[in-house]
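Trainee: Below is the structure, and that's it, no one-letter string:
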């Protein structure tokens, strides 16, 4: 049994937590890492890939495009471009739920290139998550 959720462990019992809880624990440790700390020692591509990967792990919204509803493959996009955060901002701030949305490839491109605005997208979002400011996503 997982020590956190009480659910079954999927690794045969070697670790005290199930896969889901272990991943959440790792992400919570990463959340306090600053962009500057992450950037050190990584190429620019590796840096952005890490941020994208973690954003997919923490995103808990619907896995469908918030603009058109497409659900076979979506990108998890940053509402506020990662490059606009200060280097002392944490991964937790950059990948905060209110800064992440799901878009299909086409709408992601339109959003990144200014053809689609956050205002038009947020018409489709649940009211409780409609906290994101204007901006374009550039990393996801």
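Mentor: Yep, it's here. Because the structure is a prediction, the values reported are computed rather than measured.

Trainee: C-alpha only now, for contacts and for neighbours.
Mentor: Noted.

Trainee: got a list of contacts for the lengthiest helix in the chain?
Mentor: When the chain is scanned for its longest helix (criterion: DSSP state H), the result is helix 44-58. Residues from elsewhere that reach helix 44-58 (Cα atoms under 8 Å, 6 or more residues apart in numbering): 27, 38-39, 76, 91, 95, 97, 100, 139-140.

Trainee: Residue 73 contacts residue 106, doesn't it?
Mentor: No: contact criterion Cα atoms under 8 Å: residue 73 and residue 106 do not qualify, at 10.9 Å.

Trainee: Tell me the most packed of the contacts of helix 44-58, by neighbour count.
Mentor: Counting neighbours by other Cα atoms under 10 Å, the top entry in the contacts of helix 44-58 is residue 76, with 29 neighbours.

Trainee: try this one side by side with the last:
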């Protein structure tokens, strides 16, 4: 039997190697490039697999207008967990170092609020609580020390 791509003798009924199989099949079925689409609500052009833009997306949340009171109203308990989740996202997207600022440990870090969430009034927007200047990366040991007053930043 001969390889469909290169013509070498092979025991496999179609191809002599995975490389030949991939080259043959990739030429036959080329990758599709993403097409420019338009938002189904407002018509703005978007270049992703989504059907709506950020402004029309019903699940998009503008954290600059959502307050701590709004989050507490939706989550009867563990409202701070949602605030911390947004904080981790803000920190990940920032250019700050992704390691403990005290010891430099970089395998795992936790995002910590310099001013605790509980110290903010209920009418404070989440974007203020999770401002990048209020967030810091700490290893679990230094995070515990900071939360228990043994470490000052």
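Mentor: Looks like it came in fine. A quick note: this is a predicted structure, and the numbers were derived from the prediction, not measured.

Trainee: ok, residue 100 of structure 1 - contacts?
Mentor: 55, 59, 76-79.

Trainee: If we use 6 Å, what do you get?
Mentor: By Cα atoms under 6 Å, 6 or more residues apart in numbering, the contact set of residue 100 of structure 1 is 77-79.

Trainee: In structure 1, what residue spans correspond to helices?
Mentor: Using DSSP H, helices in structure 1 cover 19-31, 35-39, 44-58, 91-94, 105-112, 118-122.

Trainee: got those helices as a markdown table, with distance to residue 8 of structure 1 columns?
Mentor: Listed next are these as a markdown table, based on distance: least, Cα to Cα, whole Å:
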| stretch | distance to residue 8 of structure 1 |
| --- | --- |
| helix 19-31 | 9 |
| helix 35-39 | 33 |
| helix 44-58 | 20 |
| helix 91-94 | 28 |
| helix 105-112 | 36 |
| helix 118-122 | 37 |
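
Trainee: returning to what we had before: which one (most neighbours) among the contacts of residue 100 of structure 1?
Mentor: Highest count within these by other Cα under 10 Å belongs to residue 78, 28 neighbours.

Trainee: which one in structure 2 is aligned with that residue?
Mentor: Under the alignment (TM-score structural alignment), residue 78 of structure 1 pairs with residue 113 of structure 2.

Trainee: residue nearest the centroid of structure 1?
Mentor: Closest residue to the average C-alpha location of structure 1: residue 55 at 2.2 Å, with Cα atoms, centre = their mean.

Trainee: That residue pairs with which position in structure 2?
Mentor: Using TM-score structural alignment, residue 55 of structure 1 pairs with residue 87 in structure 2.

Trainee: what's the neighbour count on the aligned partner of residue 133 of structure 2 in structure 1?
Mentor: In structure 1, residue 133 of structure 2 lines up with residue 98, judged by TM-score structural alignment. Neighbourhood size, residue 98 of structure 1 [other Cα under 10 Å]: 19.

Trainee: what about residue 98 of structure 1, distance to residue 58 of structure 1?
Mentor: 11 Å (Cα to Cα, to the nearest Å).

Trainee: how close does the match of residue 55 of structure 1 get to residue 111 of structure 2?
Mentor: Taking Cα to Cα, one finds residue 87 of structure 2 at 7 Å from residue 111 of structure 2.

Trainee: Kindly report the same for residue 124 of structure 2.
Mentor: Residue 124 of structure 2 is 20 Å from residue 111 of structure 2, by Cα to Cα.

Trainee: for residue 127 of structure 2, same thing?
Mentor: For residue 127 of structure 2, the distance to residue 111 of structure 2 - Cα to Cα - is 15 Å.

Trainee: Likewise for residue 91 of structure 2?
Mentor: 7 Å.
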